[in-house]
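Asker: Dropping the sequence and predicted coords here.
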Amino acid sequence: MKKIIFFTFLIGLFAGCSHSKPPDFQGRIIDIKESRVLVVSNVSIKELETRTQTQLLNDKAPNAVWINVSSINKYKVGQLLEVWYQGGVDTSYPAQAGAKKVEIIEEPRRLL
């Protein structure tokens, strides 16, 4: 009987954990075009203010993704995002992907 209760507990524990999948990508928005945001990982606000987009893309390769988003109005250059992909990722550079979920985890501390 104890084994049945223990295994039931383990199954419930694993089932509950499966809903909290970590993000597929985390990075800062460096550009916004049409219905996409260009997100690059490991970019500071200072780098964003002092470097060109080309310099950032060259320095941070291959860590850049154009993310297709449904509502472009809530996004600003400098925001730090966590992104969960929807479907596959086009492996061009920068890569391209759809977003199942996007969370803004930090607003820029300075205006660009």
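Answerer: Sure thing, it's come through.
Asker: make it CA atoms for all contacts and neighbour counts henceforth
Answerer: OK.
Asker: what about the closest residue to Glu107 other than its chain neighbours, how many residues close to it?
Answerer: Nearest non-adjacent residue to Glu107, counting by C-alpha to C-alpha, 6 or more residues apart in numbering: Gln79, 4.8 Å away. As a burial measure, Gln79 scores 19 neighbours (other C-alpha atoms under 10 Å).
Asker: so Gln79 touches Glu103, yeah?
Answerer: No - look at Gln79 against Glu103 with C-alpha atoms under 8 Å: they stay out of range, at 10.0 Å.
Asker: Can you check which residues contact both of the two?
Answerer: Residues touching both Gln79 and Glu103 (C-alpha atoms under 8 Å, 6 or more residues apart in numbering): there are none.
Asker: quick one, what contacts the residue nearest to Glu107?
Answerer: By C-alpha under 8 Å, 6+ apart, the residues touching Gln79 are 28-29, 104-108.
Asker: this is the other structure I want to compare:
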Amino acid sequence: MKMRWMLGMFMVFSLSLSACGLSETEEVDQNEVEAEASDPDMSGFVMDQDDDRILVVTPMDDGSGDEGRAMWVSGAPEGLWVGKQVEVWVDGDIAESYPEQATAEKVQELEMSEVQGADLKASEALSTALSETEPEQTDVLIVSLLSFDEESDQWTVKLDRRGTDQGEWKTTVKDEK
């Protein structure tokens, strides 16, 4: 009996030691993990671009009367951003003006699903429409409608203006690359 008890204890001890094995771990930057796990500070459409600065504007919220949030974000990665839908993580404080101003820690493009029957992506249609507008320097354009009509093979883009020239601007974009 004493032998069985000692054998049982030996097995428990052996199993305990084997469970305490060592494994290699990779060093991880804690700030990087927190940035990936945190929600973005803002998401919306890029309505204007000036070098590494992009103007991100939230779309109109139907029925709420909300004007939409707008933010000039500096430090955006190189590339053409106008028309794309993005998420922005801010590095530091946000200046509370209209539009707000901040420096980007990270800017990530959101993949917009392709529209059945359309040659253009929604971001391309919006970018084309924005290239046709001539807003005043103080105007902020907010997307209130972005839709594709397969029958007429064209996109309808409706923008609301905020700033000195308040009002609505609507255009159609032919669905061709």
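Answerer: Everything's here; your move. No experiment lies behind these values; they were computed from the predicted model shown.
Asker: Trp84 of the first structure looks like it's in a helix, true?
Answerer: No - looking at Trp84 of the first structure with DSSP: H, G, I helix; E, B strand; the rest coil, it is strand, so not inside a helix.
Asker: Residue in the second structure paired with it?
Answerer: Aligned counterpart of Trp84 of the first structure in the second structure: Trp89 (TM-score structural alignment).
Asker: how close does that match sit to Phe10 of the second structure?
Answerer: Distance from Trp89 of the second structure to Phe10 of the second structure, counting by C-alpha to C-alpha, to the nearest Å: 55 Å.
Asker: Between these two, point out the one with more neighbours.
Answerer: Shown here are Trp89 of the second structure and Phe10; by other C-alpha under 10 Å, Trp89 has more neighbours (21 against 12).
Asker: Was I right to think the more buried one contacts Glu34?
Answerer: No - counting by C-alpha under 8 Å, Trp89 of the second structure does not reach Glu34; the two are 11.3 Å apart.
Asker: buried residues in stretch 42-60 of the second structure?
Answerer: By neighbour count, with 16 or more other C-alpha atoms under 10 Å as the criterion, the buried positions of stretch 42-60 of the second structure are 42-49, 53-60.
Asker: Gly98 of the first structure in helix, strand or coil?
Answerer: Look at Gly98 of the first structure: counting by three-state DSSP, its state is strand.
Asker: and it, how many neighbours does it have?
Answerer: Here the count is done by other C-alpha under 10 Å, and Gly98 of the first structure has 20 residues near it.
Asker: Could you check which residue of the second structure pairs with Tyr93 of the first structure?
Answerer: Per TM-score structural alignment, Tyr93 of the first structure is aligned with Tyr98.
Asker: In contact with the spatially closest residue to Asp93 of the second structure that is not a sequence neighbour: list those residues for me.
Answerer: Spatially, and ignoring its direct neighbours in sequence, Asp93 of the second structure is nearest to Ala102 (6.6 Å; C-alpha to C-alpha, 6+ apart). Counting by C-alpha under 8 Å, 6+ apart, Ala102 of the second structure makes contact with 71-74, 90-95.
Asker: where along the second structure do the strands fall?
Answerer: Along the second structure, counting by DSSP state E, strands occupy 42-50, 53-57, 70-74, 85-90, 100-109, 140-149, 154-162, 167-174.
Asker: what span of the first structure lines up against the second one?
Answerer: So that's strand 53-57 of the second structure. Here strand 53-57 of the second structure aligns to the first structure at residues 36-40, judged by TM-score structural alignment.
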